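In: Sharing a model prediction with you, sequence too.
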Amino acid sequence: MAQLLTPLESILAIIPALAANGAPVLLKYHGTPIDGGKRFLDGRPVLGPGKTWEGLATGILYGSVIALLAASATCNPKLYAAGVFASIGAMLGDMLGAFIKRRLGLERGAPAPLLDQLDFYSGALLALYAAGYVVHPAVALTFTPIVIALHRLTNMAANRLRLKPVPW
């Protein structure tokens, strides 16, 4: 049965997903594509070269470390599990977003407003729910515009730092 997280627990469960989503950009090399360079039925890449095993592992690892810190700081071990699930969900949501973008004919790096900002967040929320954790509805709703703004700002910063080729 799903457990409703308190507002503070909800925030602390979501933060690892934010870390997970942002971490892969720190890799300065092209890794091994998750889709192995394969193409889907429409002839387009399944995910594309930007979704790599190394990026997936880095995202989950970074998110898990943040989850461990949150759990330790609050003496609340369920925050570790919730944060790990949120991190995994964020990375899977991001991959689903890439899959959708490829189906729409959008190339890697092409902007897809809202999809780019909310794919990982939706994935994190769904993974938390699947793991038995329900993010407090007020937090889920309040965080949506915050996630959109943070995603935009961090991508602009990553672009200025030459970590990303595009500011979105």
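Out: Yep, it's here.
In: rest of the way, CA atoms for contacts and neighbours
Out: OK.
In: Check which helix or strand the spatially closest residue to Ala82 that is not a sequence neighbour maps to.
Out: Closest residue to Ala82 apart from its sequence neighbours, by C-alpha to C-alpha, 6 or more residues apart in numbering: Ala13 at 5.6 Å. In this structure, Ala13 sits in helix 7-22 according to DSSP states H and E.
In: other SSEs contacting that helix?
Out: In terms of contacts (3 or more C-alpha pairs under 8 Å, 6 or more residues apart in numbering; DSSP states H and E), helix 7-22 is packed against helix 53-74, helix 78-103, helix 115-130, helix 137-160.
In: this is the comparison structure:
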Amino acid sequence: MDLLLLLFSAIWYILPAYVANAVPCILGGGRPVDLGKNFFDGNRIIGNGVTYRGTFFGILFGIITGILQHFIVILYMDPQSVFNYGLTGYIILGFLLGTGALFGDMLGSFIKRRLKLNQGQSAPLLDQMTFIVFALIFAYPLYQQPVNLMVILLVISPIIHFSSNIIAYKLHLKKVWW
């Protein structure tokens, strides 16, 4: 598989996770998942940045992305391609990748609170990698991908995450650029 096709395949596969991870910045807010509670160390469990609404819409848009991918495959790509998981498959994949991404983001927030980092403080690689690693873990039992595709995702995701954060910051969707 040539590098360009591998790159496209990797982004196509993980797209529901990227969308699910981005949507809470736009549609989040409201009640935090940790309900404002503190952990044993006296710090918030997760913090105000992870909310029920953001989690719901993140997962929902992960699923919607999967559905859109299905129709793109049917309309514009070879339906016999490796990208054709079928409608049900794309719904499940969107759910798994979206849920995994948001779980990873929550875990990252949990770890940041244990490290006494405030919401919005940068934690290089932790901010960029937990969502992608857990998206891959959640989807893996049903959708195993080649190792080279997963390695590509681990390499490009911090770059994509960083770039999208800068764009979100410039659009006033985020308070910090990282």
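Out: That came through, no problem. These numbers come from a predicted model, not from an experiment.
In: Save the helices and strands packed on helix 7-22 of the first structure as TSV, and put in mean neighbour count and distance to Lys38 of the first structure too.
Out: As requested, those are exported to TSV (neighbours: other C-alpha atoms under 10 Å; distance: least, C-alpha to C-alpha, whole Å):
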stretch	mean neighbour count	distance to Lys38 of the first structure
helix 53-74	21	14
helix 78-103	25	12
helix 115-130	23	22
helix 137-160	15	28
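In: Mind putting the ones you listed into CSV with distance to Asn21 of the first structure?
Out: Formatted as CSV, these follow (distance: least, C-alpha to C-alpha, whole Å):
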stretch, distance to Asn21 of the first structure
helix 53-74, 6
helix 78-103, 6
helix 115-130, 7
helix 137-160, 9
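In: Show me the one of the ones you listed that comes nearest Trp168 of the first structure.
Out: When those are compared by C-alpha to C-alpha, helix 137-160 sits nearest Trp168 of the first structure, at 5.4 Å.
In: what range in the second structure does that closest one sit on?
Out: Counting by TM-score structural alignment, helix 137-160 of the first structure lines up with residues 147-170 of the second structure.
In: The matching stretch vs the first structure, average offset?
Out: For stretch 147-170 of the second structure, the mean distance to aligned residues of the first structure following superposition is 1.0 Å (mean C-alpha distance after the TM-score superposition for the first structure).
In: Contacts for that stretch next, please.
Out: The contact list for stretch 147-170 of the second structure (C-alpha atoms under 8 Å, 6 or more residues apart in numbering) reads 6-7, 9-11, 14, 125, 128-129, 132-133, 136, 174-178.
In: switch to 6 Å and redo it
Out: Applying C-alpha atoms under 6 Å, 6 or more residues apart in numbering, the external contacts of stretch 147-170 of the second structure come out as Ala10, Gln128, Lys174, Trp177, Trp178.
In: Likewise for stretch 6-23 of the second structure?
Out: Gly58, Ile59, Phe61, Gly62, Thr65, Gly94, Leu97, Gly98, Ala101, Leu149.
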